[in-house]
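Chemist: Next comes the sequence, and after it the predicted model I'd like to discuss.
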Amino acid sequence: MAEVSDSDKALNRALWAVVNERFTDAAAADMWSRPETVWGLFSVPERELGVLGEVRGLDVAELACGTAYFSAWLARAGARTVAVDLSHEQLTTARRMQAQVGPAFPLVQGDGERVPLRSGAYDLVVSEHGAAAWCDPERWLPEAARLLRPGGRLVFLTNSLLSALCVPLEEGVAGERLLRGQREAYRVRWPGGGAEFHPSHGDWVRLLRGSGFVVAALREVYAPAQAHDHTFYEIVSKDWATRWPAEEVWVAVRR
């Protein structure tokens, strides 16, 4: 199975520079100012999913953090967080938010497949719409395991496999028909830019176990009835996501 090439990484980095300029920079203040931890495109509260548990006092690494709002939420809850992302532009926005909104915590520019953090130093590794879609799972999952202490947890959110199967080949919004084979979704390079990974559930279990994890939970995430379509990441509509899971949260424990 093909990994993300250097050219694809450069493409992803350039894509996120554009996304940051057009969308996430303007949205960062809202995300950083939210009073509670939420997940995914439709802001499903952590208190409903219950996948993180108590984070106070934990050492936490966030991979592919974007503008690092998720790390900010965890830091306010008492975690000692460090946030890692490949995009200079996204981290620049995160630094501005630290100065304007707070709190401050380390921000590190780095590749989720080669994380520049020391081994065995963390109790929790998290990634919310980051590493799971944009990094090769055969590379980033062993890195997550390397960062964790024995018994530490990995919690990550990614697009649901079903949504990846239903998005048109030329990009767009998921419909009600399967438009690609399941094995084709493992790695998708979009015509408009960007390379993503969408393993099947069986692949995720195999890859997690092979990296030294025990799967503890899989939560399928739907849009709440009162949700609205996402501002810019329109892979699924709210109406679609109230019928089928738009995203998945996986929880795994380091052996």
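Modeler: Structure received.

Chemist: From now on I want contacts and neighbour counts done on CA atoms only, so please keep to that.
Modeler: OK.

Chemist: Just the strands from the chain, written as ranges.
Modeler: In the chain, the segments counted as strands under DSSP state E are 38-39, 44-45, 59-63, 80-85, 107-109, 122-128, 148-159, 187-189, 195-197, 213-221, 247-254.

Chemist: so of those strands, which one's packed in deepest?
Modeler: The highest average neighbour count among the strands of the chain, using mean count of other Cα atoms under 10 Å, belongs to strand 59-63 at a mean of 26.

Chemist: Below is structure B, check it against A:
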Amino acid sequence: MRRDPTWAQLSTARAFQDEFDLHFPLISAAAEMIPFADASFDLVISEYGASIWSDPYRWIPEAARVLRPGGALIFLVNDTLLKLCAEDDENGDWIRLLRRNGFEVEDLIEIRPPDDATSRYKFVSLDWARRWPSEEVWKALKK
């Protein structure tokens, strides 16, 4: 199941489903009010969706609600160094919020480009990105 707030994004998702012959239900809903029963899923993932656009004090409790015990929450956010240059939630805030909603942080990965990567961005070189990653992947398990 994929939850997406806009029909245009769902249209893109449908095209990928057809391209890869991988079909599952698609719905449009806000991350803060997912229309599913408690303990419905083993995995909730946000790749720059709810994790950066929605209020974390509303979407994380909702993710906790729909996850089964032992289920995983995985989400991507901007890395600490990037957050130093812009107002954002601090890692301590994320950890406290996750714990308050029954999660245990299992991993925090700072993403770096692979050795064979190329870049189309002029504002950051590959050397810079390898030294100071700008993205984090958080993995938290529901207790």
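Modeler: Alright, I've got the coordinates. All values derive from a computational prediction rather than experimental measurement.

Chemist: Any idea what the TM-score is?
Modeler: Once superposed, chain against chain, the TM-score is 0.89 (TM-score structural alignment, normalised by the length of the second structure); 143 aligned residues with a Cα RMSD of 2.0 Å.

Chemist: roughly how far apart are the nearest residue to residue 26 of the second structure once chain neighbours are set aside and residue 104 of the second structure?
Modeler: With Cα to Cα, 6 or more residues apart in numbering as the criterion, residue 26 of the second structure has its nearest non-adjacent residue at 5.1 Å, and that residue is residue 2. With distances taken as Cα to Cα, to the nearest Å, residue 2 of the second structure is found 24 Å from residue 104 of the second structure.

Chemist: hmm, back to that, map the residue nearest to residue 26 of the second structure onto the first structure.
Modeler: Taking TM-score structural alignment, residue 2 of the second structure has residue 83 as its aligned residue in the first structure.

Chemist: Mean distance between the longest helix along the second structure and the first structure after superposition?
Modeler: In the second structure, assigned by DSSP state H, the helix with the most residues is helix 7-20. Taken over the aligned residues, the distance from helix 7-20 of the second structure to the first structure averages 1.8 Å (mean Cα distance after the TM-score superposition for the first structure).

Chemist: So for that helix, what gets flagged as buried?
Modeler: Neighbour counts over helix 7-20 of the second structure (16 or more other Cα atoms under 10 Å) mark 10, 13-14 as buried.

Chemist: And those, which is closest to residue 70 of the second structure?
Modeler: Taking Cα to Cα as the measure, residue 13 is the one of the buried residues of helix 7-20 of the second structure closest to residue 70 of the second structure, at 27.5 Å.

Chemist: What's that closest one aligned with over in the first structure?
Modeler: Checking TM-score structural alignment: residue 13 of the second structure goes with residue 94.

Chemist: do the same with residue 59 of the second structure
Modeler: By TM-score structural alignment, residue 59 of the second structure lines up with residue 140.

Chemist: any chance of the strands of the first structure in a markdown table, with distance to residue 26 of the first structure too?
Modeler: Formatted as a markdown table, the strands of the first structure follow (distance: least, Cα to Cα, whole Å):
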| stretch | distance to residue 26 of the first structure |
| --- | --- |
| strand 38-39 | 19 |
| strand 44-45 | 21 |
| strand 59-63 | 21 |
| strand 80-85 | 18 |
| strand 107-109 | 19 |
| strand 122-128 | 19 |
| strand 148-159 | 23 |
| strand 187-189 | 27 |
| strand 195-197 | 24 |
| strand 213-221 | 26 |
| strand 247-254 | 24 |
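
Chemist: Pull the contacting residues for the residue nearest to residue 26 of the second structure.
Modeler: Counting by Cα atoms under 8 Å, 6 or more residues apart in numbering, residue 2 of the second structure makes contact with 24-27.

Chemist: Same question for residue 151 of the first structure.
Modeler: Contact analysis of residue 151 of the first structure by Cα under 8 Å, 6+ apart lists 123, 253-255.

Chemist: Same check on residue 254 of the first structure?
Modeler: Applying Cα under 8 Å, 6+ apart, the residues near residue 254 of the first structure are 145, 148-154, 212-214.

Chemist: same thing but at 7 Å, please
Modeler: 145, 148, 150-153, 212-214 (Cα atoms under 7 Å, 6 or more residues apart in numbering).

Chemist: neighbours around residue 11 of the first structure, how many?
Modeler: Counted with other Cα atoms under 10 Å, residues neighbouring residue 11 of the first structure total 15.

Chemist: ugh, wrong one, I meant residue 202 of the first structure
Modeler: Residues near residue 202 of the first structure, counting by other Cα under 10 Å: 9.

Chemist: Can you tell me what it aligns to in the second structure?
Modeler: Residue correspondence to the second structure (TM-score structural alignment): residue 202 of the first structure is matched to residue 92.

Chemist: Repeat that for residue 27 of the first structure.
Modeler: Using TM-score structural alignment, residue 27 of the first structure lacks an equivalent in the second structure.

Chemist: Distance of residue 27 of the first structure relative to residue 97 of the first structure?
Modeler: The gap separating residue 27 of the first structure from residue 97 of the first structure is 11 Å, by Cα to Cα.

Chemist: if I pick the equivalent of residue 136 of the second structure over in the first structure, what's in contact with it?
Modeler: When the first structure is aligned by TM-score structural alignment, residue 136 of the second structure is paired with residue 248. Taking Cα under 7 Å, 6+ apart, we find residue 248 of the first structure in contact with 157-160, 218-221.
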